[in-house]
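>>> With the input below, show me the fold.
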Amino acid sequence: MCLGRCRKSLNTGSLNVRSIRSDFQKRELASDAAKYKLDILGVQSHHLAGSDVIQIRPDDNKGRYDFFYTGPANNTRHGVGILVESSFKAEFKEISERVITARINIEKHSEQQPWDRDRFYDEVQEALNEAKNRDILILAGDMNAKTGDSHHDYPQCVGRYGKGKTNNNGTQLVECALRNNLVLTNTMFKHKMSHRTTWECPQRRDQHNDQKSGEIRRNPYRNQIDYILVKNSHMKLVTNARAYSGTRTYPDHRLVKTTLTLQWYKLNSNAKKTKQIDVSKLQAQQNRQTYQREVSRCIQSLNIQDLEPQEKWTKLTTVFQNVALEVVGYIVESVMSEYGKP
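I've put the predicted structure just below:
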């Protein structure tokens, strides 16, 4: 994917919309994408027949999106699509009625029929095989897959923050992720449960009884079944991933959003060498104990419980660096004589 140098991040999303047949619903979808500053949005269950590329503007007419969709030609059930900011000039390709790709290194799909799961993942694999090694690969969709406890067996691709127990669809999704070195981004970040779950039962809460006590449930049934996956090597670019429930399209699925930070490095042969902290001095027991004591004291004084993961990481790394600088200082370079010896 070719991105302008001024772009600092890439926001991707996935949303099951439960029909956007009318022009009003399409504008609402574009408005949701603009509201959450999404560059790319995978769309499932749009209920549009056939395949086409259309342009959609939000209600405020600020911005423009290209929407490529595909679905069964003889009815308006199901269907998948990709909404992309028009400035990307994406090249779209249809693999099947359930799998499509956009040549901005994103593969989009949705599963609708569990009995045809093997064929579906064969089509997904075909799409993944077309990606090049240098591509930023993003796989997004409503997978109908629960991977809640898969972290214990597959920590390399599933995070600690899932929900529930793994089902058959979840097992197949995890196996696909393992084969292709992918990571389920929205299981990797610690958020409250309402920001992890991506689907809520549309029935009213008073129609739900708790399976153990038989009493009316306090909350409706919720699951985490929509995912955005990236390559393991690109997880260092992902700063956050979570679900949002404030969309205007009112589906039973929640919007899943993953943010990637894109850093452009400028080669400069005349750049000054960055000073490095002399971590070798921490091997001395006295320095190490002093460092540990000061870090503990500083962390206890921080109030980071309600911060986003990226903000927590920034504050903690600042503490580590400042304390290390106070305890051991920078590496002192040896003064070289005219004969090249210190």
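>>> okay, CA-based contacts and neighbour counts for the rest of this
Fine.
>>> All the helices of the stretch 51-200 of the chain, in order from the start?
Using DSSP state H, counting those that start in this stretch, the helices of the stretch 51-200 of the chain run over 117-129, 168-179, 193-196.
>>> export those helices to a markdown table and tack on mean neighbour count?
As requested, these are exported to a markdown table (neighbours: other CA atoms under 10 Å):
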| stretch | mean neighbour count |
| --- | --- |
| helix 117-129 | 16 |
| helix 168-179 | 17 |
| helix 193-196 | 20 |
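>>> Format those helices as TSV; extra columns: distance to W264.
Output for these, formatted as TSV (distance: least, CA to CA, whole Å):
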stretch	distance to W264
helix 117-129	25
helix 168-179	28
helix 193-196	31
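>>> right, and these - which one's nearest I138?
Nearest to I138 among the helices of the stretch 51-200 of the chain is helix 117-129 (9.5 Å), distances taken as CA to CA.
>>> for the closest one, packing partners?
strand 99-102, strand 106-109, helix 168-179 (3 or more CA pairs under 8 Å, 6 or more residues apart in numbering; DSSP states H and E).
>>> right, and the helices of the stretch 51-200 of the chain - which one's nearest L262?
L262 lies closest to helix 117-129 among the helices of the stretch 51-200 of the chain, at 21.7 Å (CA to CA).
>>> Would you mind getting the angle between that closest one and helix 168-179?
30 degrees (axes from the mean of the first three to the mean of the last three CA atoms, to 10 degrees).
>>> Quick check: the nearest residue to T261 once chain neighbours are set aside vs S233, distance?
Spatial nearest neighbour of T261, chain neighbours left out: S9 (4.2 Å); criterion: CA to CA, 6 or more residues apart in numbering. As judged by CA to CA, to the nearest Å, S9 and S233 stand 17 Å apart.
>>> which of these two has more neighbours?
S9 (16 against 11; other CA atoms under 10 Å).
>>> can I assume that one is in contact with W264?
No - using CA atoms under 8 Å as the test, S9 is too far from W264 to be in contact (10.6 Å).
>>> Give the full set of residues in contact with the residue lying closest to E85 once chain neighbours are set aside.
Nearest residue to E85, sequence neighbours excluded (CA to CA, 6+ apart): Y65, at 4.4 Å. By CA atoms under 8 Å, 6 or more residues apart in numbering, the contact set of Y65 is A30, Q55, I56, R57, L83, V84, E85, S86.
>>> What subset of these is buried?
A30, I56, R57, L83, V84, E85, S86 (16 or more other CA atoms under 10 Å).
>>> one more, for comparison:
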Amino acid sequence: MCVKKLLHKVGHLSILGCGFDGSGSAGVGFLLNIQAQKALIEWEPVSSRLAKARFRSKLFNVTVFAVYAPTRVSSEQAIDTFYAELNEAVKKTPKRDLLIIGGDLNTHVGSRQANGDRSLGIHGYGERCERGTRLVQFAQANNLVIANTLFRHKPSHVITWRSRDGRTSSQLDYLLVSSRWRSSIQNCRAYRGPDTGSKGGSDHTLVKMSVKIRLVARKRKEPPKRFDVARLKDPTVVEQFRVQLSNRFTALEHEHSNESPEDGNSSGSSVNEDWQKFRNTLQEVALETLGRVKRKRRRWMSEETIRLATKKRSGDQVSKT
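Prediction:
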């Protein structure tokens, strides 16, 4: 199916959508306010059932996928294609991004079962079906948590779909979030509208999630100072470095020969341990004989600029007198 792109502005809101064909069998999109419009850095309509939007934040970016899974009457091939596209798109998402997947996934996941589904909470709705197991497996494989199942609410705040005759209700719409942000999710619930389930209204409800980001400032690591290798141009320093290094390596060799073999090895130490000793010895001798390079603070004005400024200032003083 050819993907139709849509970019339309309504008042202060922008609609980003793809795949709308009027039949209701496909089509996903985003409704953005002014702040979200300014933060938008990437928009990709992957298919008629999958769209991606990426937003800029101060310390990390946010990637959101709008999804519309095939219904229960669809073939297994359609389900396989949908999850293959979604899985590939998720794998391309940068690891540092806050990842959110939301939409009509047309399945039932229920609650966490006895085997301990780490992607589910204990407040899901209904019983899990076969395709619900497929969604749970996808979430676990990509380290995602299904936010709808984490919070206890009355049924009307959990159900996301109602038939137009009002006789049948279920939970079909979900919000999935990177599990590393699980503790930041404050709430997730459905909001039923006045016309939900009626002939003139939608059979789906709005699902809202509140996320509070707790950020910890990362300590800036100072780069290690380099050894002053320029001192090796001095023959005296070179001889001093050679003698100290030779003495230290002789002591290491003597220590190595006194170690008792273990488990049939020719030496009691491993290759990694020997390398650590070699590296530490070399660095200690270099620090003692060469020292570190002292960083010179760069002047914010070049010598030429200072000379011209001084010349101009002197000329101004002479003209005033």
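>>> And the TM-score between these chains?
Superposed pair, TM-score by TM-score structural alignment, normalised by the length of structure 2: 0.57. Supporting alignment: 200 aligned residues with a CA RMSD of 2.4 Å.
>>> Out of the contacts of Y65 of structure 1, which are shared with structure 2?
Listed in the original numbering, these still in contact in structure 2 are Q55, I56, R57, L83, V84, E85, S86 (both residues aligned by TM-score structural alignment, their matches' CA atoms under 8 Å).
>>> I'd like the residues you listed as a markdown table, with distance to N287 of structure 1 appended.
Below are the kept ones among the contacts of Y65 of structure 1 laid out as a markdown table (distance: CA to CA, whole Å):
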| residue | distance to N287 of structure 1 |
| --- | --- |
| Q55 | 62 |
| I56 | 61 |
| R57 | 60 |
| L83 | 55 |
| V84 | 53 |
| E85 | 53 |
| S86 | 56 |
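>>> Let me know the closest of the residues you listed to Y250 of structure 1.
Once CA to CA is applied, the member of the kept ones among the contacts of Y65 of structure 1 that ends up nearest Y250 of structure 1 is L83, at 17.5 Å.
>>> returning to that earlier point: please convert the helices and strands packed on helix 117-129 of structure 1 to CSV, extending it with distance to T198 of structure 1.
Output for these, formatted as CSV (distance: least, CA to CA, whole Å):
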stretch, distance to T198 of structure 1
strand 99-102, 21
strand 106-109, 16
helix 168-179, 14
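>>> closest one to L260 of structure 1 among those?
Within those, the stretch nearest L260 of structure 1 is strand 106-109; the backing value is 13.1 Å (CA to CA).
>>> average gap between that closest one and structure 2?
With mean CA distance after the TM-score superposition for structure 1, strand 106-109 of structure 1 departs from structure 2 by a mean of 1.1 Å once superposed.
>>> L50 of structure 2 maps to what in structure 1?
Per TM-score structural alignment, the equivalent position to L50 of structure 2 in structure 1 is V99.
>>> quick one: its match and I82 touch, right?
No - counting by CA under 8 Å, V99 of structure 1 does not reach I82; the two are 10.4 Å apart.
>>> and for those two, which residues touch both?
K108.
>>> More neighbours: the two, which one.
The neighbour comparison of V99 of structure 1 against I82 (other CA under 10 Å) goes to I82, with 28 against 25.
>>> Translate the more buried one into the numbering of structure 2.
Using TM-score structural alignment, I82 of structure 1 pairs with F30 in structure 2.
>>> so stretch 241-261 of structure 2 aligns onto which residues of structure 1?
Taking TM-score structural alignment, stretch 241-261 of structure 2 hits no residues over in structure 1.
>>> Please, where are all the strands along the stretch 151-300 of structure 2?
161-162, 169-170, 173-178, 185-191, 206-211 (DSSP state E, counting those that start in this stretch).
>>> before we move on, the earlier item: what distance do you get for the match of I82 of structure 1 to H8 of structure 2?
11 Å.
>>> before we move on, back to that, just name the closest of the contacts of Y65 of structure 1 to I40 of structure 1, please.
The nearest one, if we look at these relative to I40 of structure 1 and count by CA to CA, is V84, at 4.6 Å.
>>> List the residues that contact the closest residue to the closest one other than its chain neighbours.
Spatially, and ignoring its direct neighbours in sequence, V84 of structure 1 is nearest to I40 (4.6 Å; CA to CA, 6+ apart). Shown in contact with I40 of structure 1 (CA under 8 Å, 6+ apart): N11, T12, G13, I82, L83, V84, E85.
>>> Surely the last one is in contact with R64?
Yes - contact criterion CA under 8 Å: E85 of structure 1 and R64 qualify, at 6.2 Å.
>>> tell me, what residue is most central in structure 1?
T258 (3.1 Å; CA atoms, centre = their mean).
>>> Counterpart of that one over in structure 2?
In structure 2, T258 of structure 1 lands on M209 (TM-score structural alignment).
>>> Look up how far I146 of structure 2 lies from that match.
With the distance defined as CA to CA, M209 of structure 2 ends up 11 Å from I146 of structure 2.
>>> Which residues are in contact with each of those two?
L175.
>>> Give the intersection of the neighbour lists for F30 and H8 of structure 2.
S14, I15, L16.
>>> Make a ChimeraX selection of whichever of those turn out to be buried.
Of the shared contacts of F30 and H8 of structure 2, the buried ones go into a single ChimeraX selection, burial set by 16+ other CA under 10 Å:
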select :14,15,16
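>>> Among the shared contacts of F30 and H8 of structure 2, which lie within strands?
Judged by DSSP state E, those include S14, I15, L16 as members of strands.
>>> Next up, the contacts around the last one.
For L16 of structure 2, the contact set (CA under 8 Å, 6+ apart) comprises K5, L6, L7, H8, G29, F30, L31, L32.
>>> residue in structure 1 matching the third one?
Which is L7 of structure 2. So, by TM-score structural alignment, L7 of structure 2 is matched to V53.
>>> Repeat that for L172 of structure 2.
By TM-score structural alignment, L172 of structure 2 lines up with I225.
>>> swap in I146 of structure 2?
So I146 of structure 2 corresponds to L184, using TM-score structural alignment.
>>> And for its match, the neighbour number?
26.
>>> So L206 of structure 2 sits against V158, correct?
No - using CA under 8 Å as the test, L206 of structure 2 is too far from V158 to be in contact (10.6 Å).
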